[in-house]
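Chemist: I would like to see how this sequence folds:
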Amino acid sequence: MSVFNDLLAFQRQTEALSSVAERLGWDQETVMPRGAVEQRAEEMAAMESVIHDRRTDPRLGEWLAAAEPQDEVGARIVDLIARDFSRASRVPARLASELAKTTSLAQGIWAEARANETPEDFLPTLDHVIMLKREEAAALADGGDPYDALLEEYEPDTTAAQIAQVFDIMRPRLVGLRDDVLGADFQPQPLTGHFPQKTQLRLARICATAFGYDWTRGRMDVAVHPFSSGRWQDSRITTRVVEPEPFNCLYSTIHEVGHSSYELGIDSDYAFTPLGRGVSMGVHESQSRLYENQMGRGRAFTGWLFNRMSDAFDGLNIADPEAFYGTVNRVTPGYIRTESDEVQYNLHIMMRFDLERDLITGRLDTDDLVEAWNARFLKDFGVAVDRPSNGVLQDVHWAVGLFGYFPTYALGNVYAGCLNAAMRAAVPDLDDALAEGDAAPGAEWLRENVHRHGSLIPARRLIEDATGGPIGPEPLLSYLEEKFARIYHL
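Modeler: Okay, the predicted model is just below:
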C-alpha cells in the first residue's frame, strides 16, 4: 500500500493546485479588475506549467506500474490518474502553458468584442486558439480522429460519430415539434414589464435555496456568461441579469445550482482525488438541465414561482399560474442558446457541433466563421442573425478553448430525459413538493443515485444504473412532445 499511498499524496497536491487555478478563472470572470487581464494570463500560464509538470512527472508512471489498490475505489483512482497521465504526457509543456495564457487573454478579448459587436476584433485571437487546439488534438489523437481526442476530455469513451447518430434521430422530431408549436392557433402570452436587477437577484437567491443550494459552501455572483466553479467545500455559481427578461436570471441560476449541487453532493471521502468531481460533462449537464427544465419549468414549480414573482414585482401581466406555466415555456425563434426553450435548445447544440468539428479538422477557416454561422442559423432556425452578440459571439466556449464541449450539452439532455423518467417513478409525490417551492425530494434522489458517486462509475454505466435501463433519446423526445402538445393545445 505504500506505493499507492505515495500516489494518492502526490495526486492530492495536484488536485489542490488545479482547484486554485479554477478559482483564478472564477475571479477573472466575476470580480477581477478589467485592467488585470495580461497579468492574469501570465498567472494562469504559470499555474498550468506547474500542474502540467506534475501530471507528467515520471514518478507517476513508476507509481502507477507498482500500485496495488485494495478495492474498487482504489482501482478506479489508479485508472483515472493513468488516463490523465497518458493524455498530459502527449501534450508538450510549452503547448499547455501557451494554451492557458492564450485562452485567458482570449476571454477578455471576446468579452470586449461581444460588448462592441465587433467580431473582427476577436477572430484573429480565436484563430490562434484554434491553431493551438489543432496542435493539441493531433498530439492527443496519435493518428486517430482529432475531434474525438478533444471530446474525450469532456465525455470519455464517446465519439463524434456516436453523437452524430443520436442527433440524426433527434433532429427530425425536434424540428417537427417546433413547426407544430409555432404553427399552433394557441400561443402563450409573453411576460412584459420592467424587472429591476436587485429584485431579480433576490428572487434568484430564493430559487437557489428552493433547489437546496448550500450557501455555507457557495456564493452567487454576476457574470457575462453564467457558470459554476469549484467542488468539495467551495462550489460557486454565477448568473446573468437582463432587466426586461427575468427568466434569464432565474433559470440560469437554477441551472448552475444543478451543476454546483452535483459537485457538493459527491462523497466527501473522494475530495482531492480524481473521484471528487463530476464523471463527465454530459452527466454534469443532465443535472443542471433536470433542475432547470423537468423540475424548474414544470407546472408545479412554475405555480409556486408565479406567486413569488407576483409579490416581488407588484403583479404581472399574466393572469394566473396556468397561463404563467405556458409563458415560462414559450417557444420562440430566438437567437441565444442559453435562453432557448426546451424544444429548440438541442438544435442550437447540433449547429455548434458541426461548426466546431469543421474548425478543428480545417474544413472551415476562422475568417469564414461568421458567414458560416449566419448561414447555418438562418437555415436551421429561419431567422437572420441581427448582430454578432446574438450570433457567433454569444458563447465564451471557443474563446477559452472548450472544443468538444458543446455536444455534451445535448447528451446531458438525453441523460436528463432518462433520469427524469426514473426519478418520477421513484418519487411520485415530487410535484407536491415542487408546488411548495421544495425541490428536496428530487435533489435527494439525484444525490443518492448520481451525485455521491463522483467519478467512481463511468458515465454511461452510472446513468444506466440510476435508471435501470438503456440510454437513448426516446424518454427526452416523448417528454417534450407530451409537454408541448398540452401547452399548445395540439
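Chemist: switch to C-alpha atoms for all contacts and neighbour counts from now on
Modeler: OK.
Chemist: gap between the host helix or strand of Leu369 and the chain center?
Modeler: Here Leu369, judged by DSSP states H and E, is contained in helix 369-381. On the basis of Cα atoms, centre = their mean, to the nearest Å, helix 369-381 sits 23 Å off its chain's mean C-alpha point.
Chemist: now show me the structure for the sequence below, then we'll compare the two:
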Amino acid sequence: MTAFDELMAFQRDTSALGQIAGRLGWDQETVMPRGAAPQRAEEMAAIEAVLHARRADPRVAEWLDQAAPQDEVGKAQLREIRRAYDRAVKVPADLATAIARITSAAQGTWAQARADEDVSAFLPVLEEVVSLKRQEGEALAQGGDVYDAMVEDYEPYTTGAQIAAIFDEMRPRLVALRAAVLDRPEPAALSGSFDELIQMQLAQKLAITFGYDLNNGRVDKAVHPFSSGSGLDVRITTRTSETDPFNCFYSTIHEVGHAAYEQGIDRDYLLTPLGRGVSMGVHESQSRIYENQLGRSRAFTGWLFDQMKVAFGDFGIADADAFYATVNRVHNGYIRTEADEVQYNLHIMLRFDLERALMAGDLQVNELEAAWNDRFKADFGYAVDKPSNGCLQDVHWSVGLFGYFPTYSLGNVYAGCLYQALRAAVPGLDDQLADGDTSGATAWLREHVQQHGGLYAPREIIRRASGIEPGPEPLLGYLEQKFSAIYGL
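Modeler: Below you'll find the predicted structure:
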C-alpha cells in the first residue's frame, strides 16, 4: 500500500467511529431513557477520546508528507485531512474529552430546564460549556480570534468579520420589508385541532415527495428537529403540535433537505472526508431551498393544500391562494424555527452577536438571559414572555455549537443564489411543483451541489452551481418580490 492508501484506510475507520458517535447522539435525542444520561455522557467522552487520538495520530502527519494523490479528488481528500489534523493537534486530548462529556450531560439539563422554564437550572452547566469551548477556541486560534476558530468548524475559510459584513448588508432591507409587511392586514392563521398521528403520516409522504430515501433513513420525533448521519444511514426527526401542523411539515421538509444532501453525495466518497456536506452553510442552503423556495412556493402550496384537505377535511382555509398566504404569513413570534422568511435572519443575527460576545468574554453567562431579552425587545418590538421562548429555545449552546448559528443565514444567502440559477435551468419548475413533483429541482441540486460532498470549498461549490459570486442580493430580491406580491406592497 502507498502512503495515500494507508492514510485513506485509517481515515475510513476514523470516519466509521465518528458515525457511531453520531448514532449515539441521535439515540440520545429520540429514544434513550432519560435516566441513562449520566452513562451516555461517559460513553460519548470515551468515544471522543478514541476519535481525538486518531485525528491527532502522528502517523497522519507522516502519511500526509509522503502521500502523492493522483487526481483532483485525492488532492481534496488530503486538503480536508490536513485541515482536520492541524486542528486536532492543537486541542489537548483531555480538553476534547471533557467537552464531549459536559455537552452530553448539558443537553439533558437544557431539555429539563426548558421544560421547567428555569434558566437558573441551566446556567451552571452552560458556564462550564462556555469555559471549555473558550479554551478550545484559544487553543485553535493560537493568538488569533477565538470566534473565527470556532466558525472554522462549521464554515471553513470564513471569519466572524466577513459574516458580520454580510449581515450588515442584509439587515436594513430586511427591517424595511418587515415594517412594510407588518403594516398590512395579516392573512388568516390556521385554527383548530390537527391529529398528530395524521401529521406524521403526511410528514412521511412529504419526505418521500422531496426525494428522501427511506431505505437508508427514517423519520422520528424529537424536541428539536435535526438530521443525523451520512452515506447509507441518514436519519431525520421532526416534531408535532396539535394546533400547528406547519411546524411538523416544514420541519420535515427542512430536515429532508439536509438528509438529501448527505444521501446524494457520490458513494465513492463514503466514509472519507469528502463523504459529507462541505459546510453547514452549504448544508443549510439545501434545507432552506427545500423548505422555502420550493416548499413555500405558490405552486407547491397548492398541492399541499389539497393533501391537507384529504388528510384533515375542511380546516377553515377557503382556497389555495388563501392557503399560500397563510403558509407565508409574517407575524410576531419568538421561535427561530417557526419564523417566517422575512424575519428568520433577524433571529440569527441576534444569536450571532450574543455568542460572539460570549466567546470574546464581553458577555458573561449570568448576563445572557437579560442580554437576550433586551436585544429581542430592541429588534422585534415586544418582550420575551418565558425562557423557552427566549434563551432556552435552542439546543445549540448546550451541546457546544458556538459558531454554528450564522451558518443558517449563510445558507439562506447561498439558497438565494442557487434558486436564481435553478429557475433559469428548470423552466417548467412551477408546473412540476403544482403536481407535487420536486424531481426537476432536486435532481438539479443533486447534480450541481449534493453529489460533490466536500470536493470543493463552500463558496466555490455555490459559485460553480449558481454562476455568480455568493452574496445576499438574490435572496433579498426574492424576498422583496415574493412578499410584496403576497401583501400588495
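Chemist: beyond the helix holding Leu369 of structure 1, next helix or strand please.
Modeler: With elements assigned by DSSP H and E, the helix or strand that comes after helix 369-381 of structure 1 is helix 407-426.
Chemist: mean shift of that next one relative to structure 2?
Modeler: Overlaying structure 2 shows helix 407-426 of structure 1 at a mean distance of 0.3 Å from the equivalent residues (mean Cα distance after the TM-score superposition for structure 1).
Chemist: what's the mean deviation for the longest strand along structure 2 versus structure 1?
Modeler: Ranked by number of residues, the top strand in structure 2 under DSSP state E is strand 233-238. Mean deviation of strand 233-238 of structure 2 relative to structure 1 after superposition (mean Cα distance after the TM-score superposition for structure 1): 0.3 Å.
Chemist: what stretch of structure 1 does that strand fall on?
Modeler: The alignment of strand 233-238 of structure 2 onto structure 1 (TM-score structural alignment) spans residues 234-239.
Chemist: list of residues touching the longest strand of structure 2?
Modeler: 216-222, 224-229, 248, 251-252, 255-256, 259, 262-263 (Cα atoms under 8 Å, 6 or more residues apart in numbering).
Chemist: just the buried ones from these, in ChimeraX syntax?
Modeler: Buried residues within those, by 16 or more other Cα atoms under 10 Å, are selected in ChimeraX with:
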select :217,219,220,221,222,224,225,226,227,228,229,248,251,252,255,256,259,262,263
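Chemist: still on that earlier bit, how far off centre is the match of strand 233-238 of structure 2?
Modeler: For stretch 234-239 of structure 1 - counting by Cα atoms, centre = their mean - the centre lies 13 Å from the chain centre.
Chemist: got it, and stretch 238-257 of structure 1?
Modeler: The answer for stretch 238-257 of structure 1 is 15 Å, by Cα atoms, centre = their mean.
Chemist: can you tell me the distance between the two ends of that stretch?
Modeler: 9 Å (Cα to Cα, to the nearest Å).
Chemist: helices of the stretch 201-350 of structure 1, start to end?
Modeler: 246-264, 281-289, 299-312, 321-328, 342-361 (DSSP state H, counting those that start in this stretch).
Chemist: may I see the ones you listed arranged in JSON lines, with distance to Pro124 of structure 1 as well?
Modeler: JSON lines is the format used below for the helices of the stretch 201-350 of structure 1 (distance: least, Cα to Cα, whole Å):
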{"stretch": "helix 246-264", "distance to Pro124 of structure 1": "30"}
{"stretch": "helix 281-289", "distance to Pro124 of structure 1": "28"}
{"stretch": "helix 299-312", "distance to Pro124 of structure 1": "44"}
{"stretch": "helix 321-328", "distance to Pro124 of structure 1": "39"}
{"stretch": "helix 342-361", "distance to Pro124 of structure 1": "14"}
